[in-house]
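1. sharing a model that was predicted from the sequence below.
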Amino acid sequence: MFLELGANKFSGYVPFWIGESLSELYALSLTSNNFFGTIPSQLCQLANLQILDLSTNNLNGAIPSCLNNITSMGRDGFPHQNVHYFDFTFIDRSEYVDRAMIKWQGSLHEFSKTLGFLKIINLSRS
């Protein structure tokens, strides 16, 4: 399961309940909103998480050291191999394919054959 809530003009603290209630998430994108404050340690409860994008927000404070303990970051492949659709760049939402289009450092990168090995934590411009 993935949750993409980027570019929605949300503000406030990053919702701690995501980590407590959505334990099956393997991708979470909250990019390009107006979240502020610290990254909640409850996100560390997302044991299957392989993509975490909190970039382009107004976050501050220390990065929770428990993010290092997310077990899926050390495994190969997605927990649900046949559910792969991410488009964190909002280019084309009309197709269901096994690929990720992820933008970082100003460049767009596509992952398809290697998607199962992709592990990202993007905190840039947070």
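-> Received it, and whenever you're ready, just let me know what you need. Numbering: from 1, shown residues only.

2. going by C-alpha atoms from here, please, whenever you check contacts or count neighbours.
-> Will do.

3. what about the most centrally placed residue in the chain, which helix or strand?
-> Among the residues of the chain, the one closest to the centroid is residue 52, at 2.4 Å (CA atoms, centre = their mean). Residue 52 belongs to strand 51-53 when assigned by DSSP states H and E.

4. hmm, back to that, OK, contacts around the residue nearest to the centre of the chain?
-> 27-29, 120-122 (CA atoms under 8 Å, 6 or more residues apart in numbering).

5. which one of these has the most neighbours?
-> Neighbour tally across the contacts of residue 52 (other CA atoms under 10 Å): the maximum, 24 neighbours, falls on residue 28.

6. you'd agree that one is up against residue 6?
-> No - contact criterion CA atoms under 8 Å: residue 28 and residue 6 do not qualify, at 9.3 Å.

7. one step back: out of the contacts of residue 52, who's nearest residue 109?
-> residue 120 (12.4 Å; CA to CA).

8. so the most far-flung residue of the chain relative to its centre: helix, strand or coil?
-> Of all residues in the chain, residue 94 has its C-alpha farthest from the mean position, at 20.5 Å, by CA atoms, centre = their mean. With DSSP: H, G, I helix; E, B strand; the rest coil as the basis, residue 94 sits in coil.

9. quickly note the distance from it to residue 86.
-> Computed with CA to CA, to the nearest Å, the distance linking residue 94 and residue 86 is 12 Å.

10. need the helices for this protein, in chain order.
-> Residue ranges of the helices in the chain, as given by DSSP state H, are 17-21.

11. now stretch 105-123, how far from the chain's geometric center?
-> Remark: stretch 105-123 is offset 11 Å from the chain centroid, using CA atoms, centre = their mean, to the nearest Å.

12. structure B:
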Amino acid sequence: MIDLGENQLTGKLPTWIGNSLVKLVVLIIRSNNFNHTIHPNLCTLQHIQVLDLSINNLSGTIPKCLHNLTAMTEELNLYPFFVYYIELPILTSLMTKYTSFFDFEYLMWKGNEVKYINVALRLVKLIDLSSNKLSGEIPPKITKLVGLIGLNISRNNLTGSIPKNIGNLNSLNFLDFSRNYLFGNIPQR
């Protein structure tokens, strides 16, 4: 996990994040002053479940290779969650006794900061690229990320139409394409 959110960091996103940290699950750099483009090497993060690059000055297009984020291509399976939920009273004493730094994370969810414990964090799969200066079209292959529960690309300069297979994202809890320059119809399915 890397959380550098809400700082005054500037410059390009380091390419070593995608090249060296192949097992990274959470990358949060929201609310900084990063600029330049989103380098395609982030698409090599096959285990990433939370990618929050919001509220920066990133420009250029959304990488067309985002569909390579394979952890986000797996649909939501609630069975493990219910197993953990049933056993939670048993685990509570162990969790409080052996709590580590990575047992919870604060994530932005629909504009609010929400605390997720380790168990629930495993269910969260989201991409937030909102409030940047991204342009171009929404990559059609983003619809292959069927495990996404949240996709926010609002407040950019995106053009074109909504990908026709956007309805394939069956696990979505929220989708925000607002405040762009999109046109055309909303796909039927």
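-> Thanks, I have the structure now. Values in this document were obtained by computation on a predicted structure and should not be read as measured data.

13. just to revisit the earlier point, the second structure: matching residues for the strand holding residue 52 of the first structure?
-> With TM-score structural alignment applied, strand 51-53 of the first structure matches the range 50-52 in the second structure.

14. what's the average distance of the matching stretch to the first structure?
-> By mean CA distance after the TM-score superposition for the first structure, the fitted stretch 50-52 of the second structure averages 0.6 Å away from its aligned residues in the first structure.

15. now do that stretch: distance to the chain's middle.
-> With CA atoms, centre = their mean, you get 3 Å for stretch 50-52 of the second structure.

16. packing partners for the lengthiest helix in the second structure?
-> Longest helix of the second structure, by residue count under DSSP H: helix 79-97. Judged by 3 or more CA pairs under 8 Å, 6 or more residues apart in numbering; DSSP states H and E, helix 79-97 of the second structure is in contact with helix 118-121.

17. now do the buried residues in the helix it packs on.
-> Residues residue 121 are the ones in helix 118-121 of the second structure that count as buried (16 or more other CA atoms under 10 Å).

18. what comes into contact with it?
-> With CA under 8 Å, 6+ apart, helix 118-121 of the second structure has contacts from 81, 84, 102-105.

19. if you set the cut-off to 6 Å instead, what comes out?
-> 103-104 (CA atoms under 6 Å, 6 or more residues apart in numbering).

20. which stretches in the second structure count as strands?
-> 2-3, 10-11, 26-28, 33-37, 50-52, 57-60, 104-109, 112-117, 126-128, 133-136, 150-152, 157-160, 174-176, 181-182 (DSSP state E).

21. aligned counterpart of residue 107 of the second structure in the first structure, please.
-> Aligned partner of residue 107 of the second structure by TM-score structural alignment: residue 102.

22. report how many residues lie close to that match.
-> Neighbourhood size, residue 102 of the first structure [other CA under 10 Å]: 17.

23. again, but for residue 1 of the second structure
-> 14.

24. also the one 4 residues further on?
-> The number of residues packed around residue 5 of the second structure, counting by other CA under 10 Å, is 17.

25. how about the contacts made by it?
-> 28-31.

26. how about residue 104 of the second structure?
-> If you count contacts by CA under 6 Å, 6+ apart, then residue 104 of the second structure has 116-118 around it.

27. go with 10 Å
-> For residue 104 of the second structure, the contact set (CA atoms under 10 Å, 6 or more residues apart in numbering) comprises 115-121.

28. check residue 124 of the first structure too.
-> Contacts of residue 124 of the first structure (CA under 10 Å, 6+ apart): 31, 53-57, 59, 104-105.

29. among these, who's most crowded?
-> Most surrounded of these: other CA under 10 Å gives residue 31, at 27 neighbours.

30. doesn't residue 87 make contact with that residue?
-> No - Residue 31 of the first structure is beyond contact range of residue 87, at 12.0 Å (criterion: CA atoms under 10 Å).
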